[in-house]
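Participant: My questions are about this predicted structure, shown below with the sequence.
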Amino acid sequence: MEKQTIKNLSEEYLMWLQVERRFAQSSIVSYRSRLKCFVRDVGDIDLSEFTMEHIFKLKQILYKRENSEVFIGVCLACIKGLLKYYRDQYSITLKINPDLITIPKRPRREVVFLTSEEIQRFRDSIDINPICGLRFRTLTEVLLGTGMRISEALSLDRTSIDFETKEALVIGKGSKQRTIFFNEESIMWIKLYLERRTDKNPALFITTGKNRLTNQDNTRYFKRQRKIAGINKKVTPHCLRHCFASHLAFNNCPFTEIKTLCGHERLDTTIKYYIGLTDKSRAKQAHEQYLKY
């Protein structure tokens, strides 16, 4: 049998992840990048000769570069998955037990969200006179009004939205279909944006070059707008998703409904991210109300 190296088996493994495990395209792109980095840094190892020394070498390199725990975790999960795939699909006995490769625990990330006043400042700072400004304001309102992931929002076509029911079907994380709901404000901005468009492109959000907008196209807009609005927080599309969920929680929306609206697979994911926020808010209110000397 032909020698199987990381480079030889990568595309087959990635296709398997996409088809059998329903990995999102963004995850496939990330895994492909990590596998190429491994080959560059450690070598295109024959998988049947792979040992724990190779893993240790990778960890040394990543820690020396001061990569984040999350980045290191994805790198290790990627190579661990490739080794398990090779072992199980090809019935090969490996020199390494992939199950012994430990993945660093992800540190709990602080949920960054904007206050109502900051949201309004961000909105008001957007110049909607140029079409790109109107597009950015519309995207902002769609993210705030639906809680969609940016990949879901950018996958929308004009025909995806039922303007009567204010709903749309999207393919979310794990290639799962879900229904998302628009508020009146987001629908209004979508209509304003589409009225200004003169092209036939079916995509809801497009570049000035008439191609479907990508998340990379948006990065600079969010960074620039945050500075214009005078907001000292990192404002990203995911931050607006946190705004959506956080403000629902502050307004006493049940966590089961927030889970559905955000498209979380597990209720404990929703609770893990957002229950601490409401606890902190209530604790502060109690401190102000009851602390008397």
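Facilitator: Looks like it arrived, so ask away.
Participant: from here on, contacts and neighbour counts on C-alpha atoms
Facilitator: Will do.
Participant: Helices of the stretch 1-150 of the chain, residue ranges please.
Facilitator: Listed in chain order, the helices of the stretch 1-150 of the chain (DSSP state H, counting those that start in this stretch) span 6-19, 25-41, 52-64, 69-90, 116-124, 131-146, 150-154.
Participant: Please compare the first structure with the one that follows:
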Amino acid sequence: MQADHALSLFDGHLKTQNRSEHTLIAYHNDLIQFFDFAARELGEEPEKITVDQVDIYIVRSFLGEMTDRGLERKSMARKLSALRAFFKFLCREGILQKNPIQRIATPKLGRKLPHFLSIEELDKLIHTPDCTTLLGARDQVILELLYGSGLRVSELADLNRQDIDEGTSLLRVRGKGNKERIVPLTHYALEAARKYLNMREDEQEALLLNYQGSRLSVRSIRRILDGLALEAGLSQHLHPHMLRHSFATHLLDGGADLRSVQELLGHAKLSSTQIYTHLTKERLREIYEQSHPRAKKM
């Protein structure tokens, strides 16, 4: 079977798997790049390549070229993940009898510790919006939900009015893979949302609107946060995920157990949450060295 036909079948398969649009595009582009490389290796035109022409040596050569280009291990792992899923699909469908990628190991990823804000920095940030204006009241909701409930920025942008349950102070969130979870709302977040919605004069279902009255996009939220960070005098670029990182770190610092934080964040695996324990351990070490007389260097 020609590679472009197989890729079209695989694209259709992924769409039935509740994969995010970002993943669909990334996998498609990674596979196009791979087959362009395979065509050069085989001395063929890309449109003439068939999937049964691919062997382990072509895959290894492709990964070698990506390494020579200085591709980060995280990007390399994603390309390998796309290839694994693609060839596994072809074997399962009976299009291929042998998986050319079966014996290739995934590169180990070094995990970077996430950046988070101190409580003092968050206090400055949260008191920055002018809540007497409609847009300022909206920006307050953004901060209170990203930090107070640990939402991903995409989850925040997708929220509707009816997702807030004022009676129970709970919020319904649609996470990765369209999975729903229920998270608590702080008193401050609930009050901020109530004030903002009372100031609006529209019937839109979206919780957050831009100045034109349309649903606020992820990109716009990022831009708003950058402006608020600058206004608050923060020295670092404020990525939305930093507020989620701060939420998790401060919970663990305050004594929350790891399983509860995992559930609040909507992590499928506990290992995704465990990275925050490194941050709290570092903080404990710092406090210990500052406070214990035998820990201080002479």
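Facilitator: Right, received. Where do you want to start? In this text, all values refer to a predicted model and were calculated from it rather than measured experimentally.
Participant: and the helices of the stretch 1-150 of the first structure as CSV, adding distance to K280 of the first structure and mean neighbour count?
Facilitator: What follows is the helices of the stretch 1-150 of the first structure, written out as CSV (distance: least, Cα to Cα, whole Å; neighbours: other Cα atoms under 10 Å):
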stretch, distance to K280 of the first structure, mean neighbour count
helix 6-19, 39, 16
helix 25-41, 33, 15
helix 52-64, 34, 14
helix 69-90, 26, 17
helix 116-124, 17, 15
helix 131-146, 22, 21
helix 150-154, 28, 19
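Participant: among those helices, which is nearest F163 of the first structure?
Facilitator: helix 131-146 (13.3 Å; Cα to Cα).
Participant: picking up where we left off before, D279 of the first structure: which of the helices of the stretch 1-150 of the first structure is closest?
Facilitator: The nearest among these, by Cα to Cα, is helix 116-124 at 18.5 Å.
Participant: Now do the closest one and helix 131-146, the angle between them.
Facilitator: Interaxial angle of helix 116-124 of the first structure relative to helix 131-146 (axes from the mean of the first three to the mean of the last three Cα atoms, to 10 degrees): 150 degrees.
Participant: superposed on the second structure, where does helix 116-124 of the first structure end up, distance-wise?
Facilitator: Compared with the second structure after fitting, helix 116-124 of the first structure deviates on average by 1.5 Å (mean Cα distance after the TM-score superposition for the first structure).
Participant: Run through who's touching that helix.
Facilitator: The contact list for helix 116-124 of the first structure (Cα atoms under 8 Å, 6 or more residues apart in numbering) reads R137, T140, Q225, R226, A229, I231.
Participant: again, only using 6 Å
Facilitator: Residues outside helix 116-124 of the first structure that contact it (Cα atoms under 6 Å, 6 or more residues apart in numbering): A229.
Participant: re earlier: with distance to L194 of the first structure added, can I get the helices of the stretch 1-150 of the first structure in a markdown table?
Facilitator: Formatted as a markdown table, those follow (distance: least, Cα to Cα, whole Å):
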| stretch | distance to L194 of the first structure |
| --- | --- |
| helix 6-19 | 33 |
| helix 25-41 | 27 |
| helix 52-64 | 46 |
| helix 69-90 | 39 |
| helix 116-124 | 19 |
| helix 131-146 | 9 |
| helix 150-154 | 15 |
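Participant: Can you say which of these is nearest to P254 of the first structure?
Facilitator: The nearest among these, by Cα to Cα, is helix 131-146 at 16.5 Å.
Participant: Packing partners of that closest one?
Facilitator: With contacts taken as 3 or more Cα pairs under 6 Å, 6 or more residues apart in numbering; DSSP states H and E, helix 131-146 of the first structure sits against helix 184-196.
Participant: what range in the second structure does the very next helix or strand once past the helix it packs on sit on?
Facilitator: Downstream of helix 184-196 of the first structure, the first helix or strand assigned by DSSP states H and E is helix 215-229. The aligned range for helix 215-229 of the first structure in the second structure is 218-232, by TM-score structural alignment.
Participant: The matching stretch: which residues count as buried?
Facilitator: V218, I221, R222, I224, L225, D226, L228, A229, L230, A232 (16 or more other Cα atoms under 10 Å).
Participant: What's the average distance for it when superposed on the first structure?
Facilitator: Compared with the first structure after the fit, stretch 218-232 of the second structure shows a mean deviation of 2.7 Å (mean Cα distance after the TM-score superposition for the first structure).
Participant: Contacts for that stretch, please.
Facilitator: By Cα under 6 Å, 6+ apart, stretch 218-232 of the second structure touches K124, L125, A157, L238.
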